[in-house]
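>>> generate a structure from the sequence data that follows.
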Amino acid sequence: MTSFVGRRREAADVKRLLSDSRLVTLTGVGGVGKTRLAYRVAAELWRAFPDGVWPVDLAELENPELLAQAVSAALGVEDRSGRCPVETLTDHLREMTALIVLDNCEHLLPECAVLADALLRAAPCLRVLATSRQLLGITGEQTLDVPALPLPLPGTDPGSVEASTRYDAVRLFVDRARAVRPGFALTEDNRQAVERLCRRLDGVPLAIELAAVRLRALSVQHLLGRLDDRFRLLERRSCTAVERHRTLWALIDWSHTLCTPEERLLWARASVFVGGFGLESAEDVCSGDGIAREEVLDLVAGLVDKSVLITEETPFGVRYRLMESLREYGRERLAEGGGADAVQRRHRDHFARMCADTLASESCQLKLLSRVKLETANLRSAMDYCFSTPGGAAWGLRMAADLRNHWLSGYLGEGRQRFAQGLALHRAKDEARGRALIVDGWLAVVDGRPEEGSRLFDEAREIGELLGHGVILADIALQEGLLALDRGDAETAITLCRAAEERQRAAGDIMGRIRAALWLASALTLAGDLDAAVRTAQEGIALCDDHGKGLYRAHLLTMLGVAFWRRGDTAPAGALVRESLAFHRELGNSRGIGLNMAALAWITAADGRYERAARLLGIFERFSREPRSRRAIGAQVAGYRHLRPYQEGCVAEIRRALGETAFESTVRESARLDVDHALAYALEESAEDDVAEAAGPVDGERSAPLTRRQTEVARLIGRGLTNRDIATKLVISQRTAEGHVEQIMHRLGFASRSQIAVWISERDNGNGHGELNGEVGHRGRHLR
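Next up is the predicted model:
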């Protein structure tokens, strides 16, 4: 959001080190600019890595056991099995030419070292750029100690405004000063004060930026005087700290003293949030004991005005975040005040309620599940607190059980890890353990471990019978129905699912009835009782509509579509599955998308459109993230193993219709589609002739910067059209237009639409874009 100033020599050094070594670590004190430099270099080198440049911000990760999952999430590798997360990640990266930026490693140093070593050994074309206050300590690691910005030496005078602005520290201060005072300029009257101020701040970028904010209310001379007072105070308090640490701490300490007592208290309490927070969360967690709930908004606004809190726009409104150094400072203040445990409990309670809402609330489930993904770091922190606090494991198990749908949307391995952790700590035969055993068993079945699931269900049944708990016993009946369905025993599954539905109806368990409808419809379809399957799925959809259960509604739409397809009604079947796909696209649920793609392939093949069906199988393979092989195309469908015969039959039919060569070529081409093009094609939002171009060149060909469609979108951006205008012009959805714009920015390494407009103008006028490809392109060929 701000301009990048200086660091040309350091950026060149990092590129040189990356050309010679596969692991480069940027070290230096907090606030010196390691992250900004790493991201700048990564952005400039993206052309050298055809499989992507992947930033992984570890500042929000507190639990070292989740490191591999966090990296997988950043790379878009969905956690959809119970395999070791490191194995899943290494398999994904093995053949890739990519750059991973591991940012903020210092608090997870041993774990980062082990993971980086494992990834680099497994993936010979992978490179890692790390930032840390300490070295990772791996063989072959190259390091660059990021220095402070150049500034005029004490006792020297550059002699002019022009000479002074050659120093990066001065340029940074002037740039950030203009952001808060647009009329600010470096003049002969203030030049020496600015130079002295930058020297006083040791050229540390974060310290300079924090100081520049004060120009809203102070002149440079007054700012310098206040800083001198602050440093003298700090030196009296700590004579042993490293100078640059004292520099940064002095600025933060000064910002703290400029806050009101209530703002300081809210700053300290807000430090328990990880990865940001919304206003409602701040009201729940930070109010009480000196702060009234109605005061929180004004206090948050005050901290935003003082640049303590950063604001971020999200689909759920404005969120607030403390920079890591300010959060660390706040946590120290919270610990000093003695109220840390009470605030941490309020944080736990708030996010426990959010987890419960994903199952119990009758509001929009899509919004709730998307919100949970946004709050992943806070949820992890809350569960870490539960499992590390005496008597808190039951809380953690309840949270994990309530997150059952979240675990299936790309976090299955993490979910199973959480249950293993909590069940080992909490052995009481109570409702919390019983519910956790059921959900963990369900995840085990989905993960292809039915024997393990059966064992967990047996223990849960014992607890249900001991407690006389109707809901637990109904859930067990349903899960055993799922096991029977997994074995292909449709009749047993039908009997068990109907018994479960009766128990759940008696217990008033709406979610249980919806799940029973889903599995009963599946079992009836497998048994060939298609009219009953249709009625059951429709009844489940009606329940979802009445109670706002969007995720299960999407699954039931797919099952209803499959039943219609089996009955020969392909037109309504396709419409139902595409409606389900639109939901899963909005949620970002690859498991649901994979099942939708497979079902659409079956329906399309039934209509005799074999080439399109083959393309849909290729897209299914792209979302299944399995190796491209005949076995993968016939493999289990997104955890619904009882559907495998449909998939295998469809593959055989399309292969016969197209012939071996055409089938393999079409599937392989479609599997290369990016997410946006793949989904637009499946939803019939793009034309057939866009697919081959969007899939890119065959292996070994050199690709153009943009596809034909992306070039067309870029020209419309250059004409000043909005995303909505572009969608109307090209007769596509607005979401697809937005996806094209995001892909263009990614491919060109741009951050704004104006850069796209300039680029396309120069390209169309014959000027090319050589400047973009200059040093970076040359370095990219060397890296390749």
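
>>> going forward, measure contacts and count neighbours with C-alpha atoms only.
Will do.

>>> chain center to stretch 621-629, what's the gap?
21 Å (C-alpha atoms, centre = their mean, to the nearest Å).

>>> I have a second one here; can you model it like the first so I can compare?
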Amino acid sequence: LDGIPLALELAATWAQVFTPAQMLLRLRGRFEWLSSRQRHAVPHHQTLQAAIDWSYELLSPDLRRFFTQLSIFRGGWSLEAAEVICQEPMALDYLAQLRECSMITTEEQHDEIRFGMLETLREYADQKLLPEERSRLKRRHLEYFVELAETLSEDGPQSLYLNRLGADLENLREALRWGLNHSPQDALRLSLALVDFWTIRNYWDEGLQVSERAFERCADIPDELLVQALLKIGILAYHCGDLDRGERNLRLSLDLSGDLGDRRTVCASIYHLAIVSFMRDKREEMRCLLEQSLALARELNYRRMIGACLLRLGELMAEDGDLERAEPLFRESLRIAREIRSTHGVATALLHLGRHLVNRRRAEAQTLLEEALSLFKELQDHASISVVQVLLGQMAFKKGDMKTARSYYLLSLESAQKTIFKNYAYKPIYGLARIEMVEGRLERAACLLGIASLYAKPSDAEELEASLQEIIGEAELREAFEAGRLMNQEQALLYCFREIP
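Below is the predicted model of the structure:
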């Protein structure tokens, strides 16, 4: 009902004869159903349709036409989008007039005024569009967002790319839906331009599904687009955990880009194959691939890929205990990321550097991780936010600051719920269990370890078992562990967030 007073009043008259669920079903046809049974009411208060008709008829013909065209948008729009898609040079003046008569709304987002429309009004306006006009607007809507996404992905700061596309997410989804049925190649171009957005904002599944559907519906794909489709669908596939499909696509991308002489895509394909090797725990294979990709990236002055390779090579060295060699690589990666204005690259380099300085230069590590956390929050990368919050919780735990540690672990668990990966919840829950062990609440600690086991990866088993052996001796503690292990997700989360008496 969009909070419209008349709509609420009209719906309320049926409250004695329909349950809320029944009313909700009928509200799908809101204009037909929402009418007053009080025939003495003024005409434009008798039905929702009549009320909106009355406001609509007060508009000038040009303003009515523009208002109906705006129904093409979902979730809001910018002035530029209205000017281009509606092909209206008077867009600014018309938007101001529509705002004055409350037919549209305004909101400031990221230093830009965005416009919106209540869904009730959008549906009404959409009904006024002729099929041919709707089709023309849909095509211009798709073309506009293809150009916007491709331009932002190729140039400018990453934060602008993410914020601008994030604000238009519903428009992007609508453009993709229409494009899949009417212009699959444009839908494919759009989905590929969104790959960084899909991955950083944790929309891996959605990105993979729409990219594959567009790819499958394209009858004839130019080689330049085909090679990018193979590369980026491969990236999305391994992010979703399908390593076989990811590797298969990346190898096809490598072969085709080699045939085309597209050396930047060769470089990127090798790098992402290295990540697949990492996920398969093939460290030496990963190292060799990274060195190949880095050598080619330096030759091409492909700075984004230079920074990515340095970061991953540094991580391998740090995990081998060679921080002396790893630290310069992390710092060079950080410098490059700052220079090319890759916010995610900066945040990731800060995370890796901070994580490996924790046991050497704690104060510096704290500063680096806090900066990384701030940037990941700006990017809305919930998976990385969760990781950094765990690290800050672990630092507080080692200092004996259990209150701060608990706070970070709970924040990390909250962030983990916003990702598609269940295992991100393991570390914060395990951290909470360690706090309970230190503070002597062993039954609660055992229950939390049981919950943690629900999210544990095979590599976590040894750590989990060691903690269990520290406390489990008595039968009631074993029962507490089993009680945690048998909880469903809702029960487990409620238990984790429950306040300590």
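
>>> so which helix or strand takes in Ala680 of structure 1?
Assigned by DSSP states H and E, Ala680 of structure 1 belongs to helix 675-682.

>>> centre of the chain to the helix or strand following that helix, how far?
Using DSSP H and E, the helix or strand that follows helix 675-682 of structure 1 towards the C-terminus is helix 689-695. Centroid displacement of helix 689-695 of structure 1 relative to its chain, using C-alpha atoms, centre = their mean, is 27 Å.

>>> which residues does the helix holding Ala680 of structure 1 contact?
Contacts to helix 675-682 of structure 1, defined as C-alpha atoms under 8 Å, 6 or more residues apart in numbering, come from residues 578, 585, 597, 600, 616, 619, 670, 686-688, 691, 694, 736, 739-740.

>>> mind picking the two most distant members of those residues?
Using C-alpha to C-alpha, the two most remote members of the contacts of helix 675-682 of structure 1 are Leu600 and His740, lying 23.6 Å apart.

>>> the two: which is more packed in?
Neighbours per residue (other C-alpha atoms under 10 Å) separate Leu600 of structure 1 from His740, with Leu600 holding more: 31 against 22.

>>> any idea which element the aligned partner of the more buried one in structure 2 lies in?
The alignment partner of Leu600 of structure 1 in structure 2, by TM-score structural alignment, is Leu392. If you go by DSSP H and E, Leu392 of structure 2 is part of helix 382-398.

>>> now for that helix, which elements pack on it?
Contacts defined by 3 or more C-alpha pairs under 8 Å, 6 or more residues apart in numbering; DSSP states H and E place helix 382-398 of structure 2 against helix 362-379, helix 402-416, helix 426-438.

>>> between the ones you listed, which one is nearest to Glu212 of structure 2?
helix 362-379 (25.4 Å).

>>> now do the buried residues in the closest one.
Neighbour-count burial for helix 362-379 of structure 2 flags Ala365, Gln366, Leu368, Leu369, Glu370, Glu371, Ala372, Leu373, Leu375, Phe376, Leu379 (criterion: 16 or more other C-alpha atoms under 10 Å).

>>> that one maps to which residues in structure 1?
Going by TM-score structural alignment: helix 362-379 of structure 2 matches residues 570-587.

>>> can you pull out the strands in structure 2?
105-109, 112-116 (DSSP state E).

>>> mind listing what's buried along the first one?
Put plainly, it is strand 105-109 of structure 2. Thr105, Thr106.
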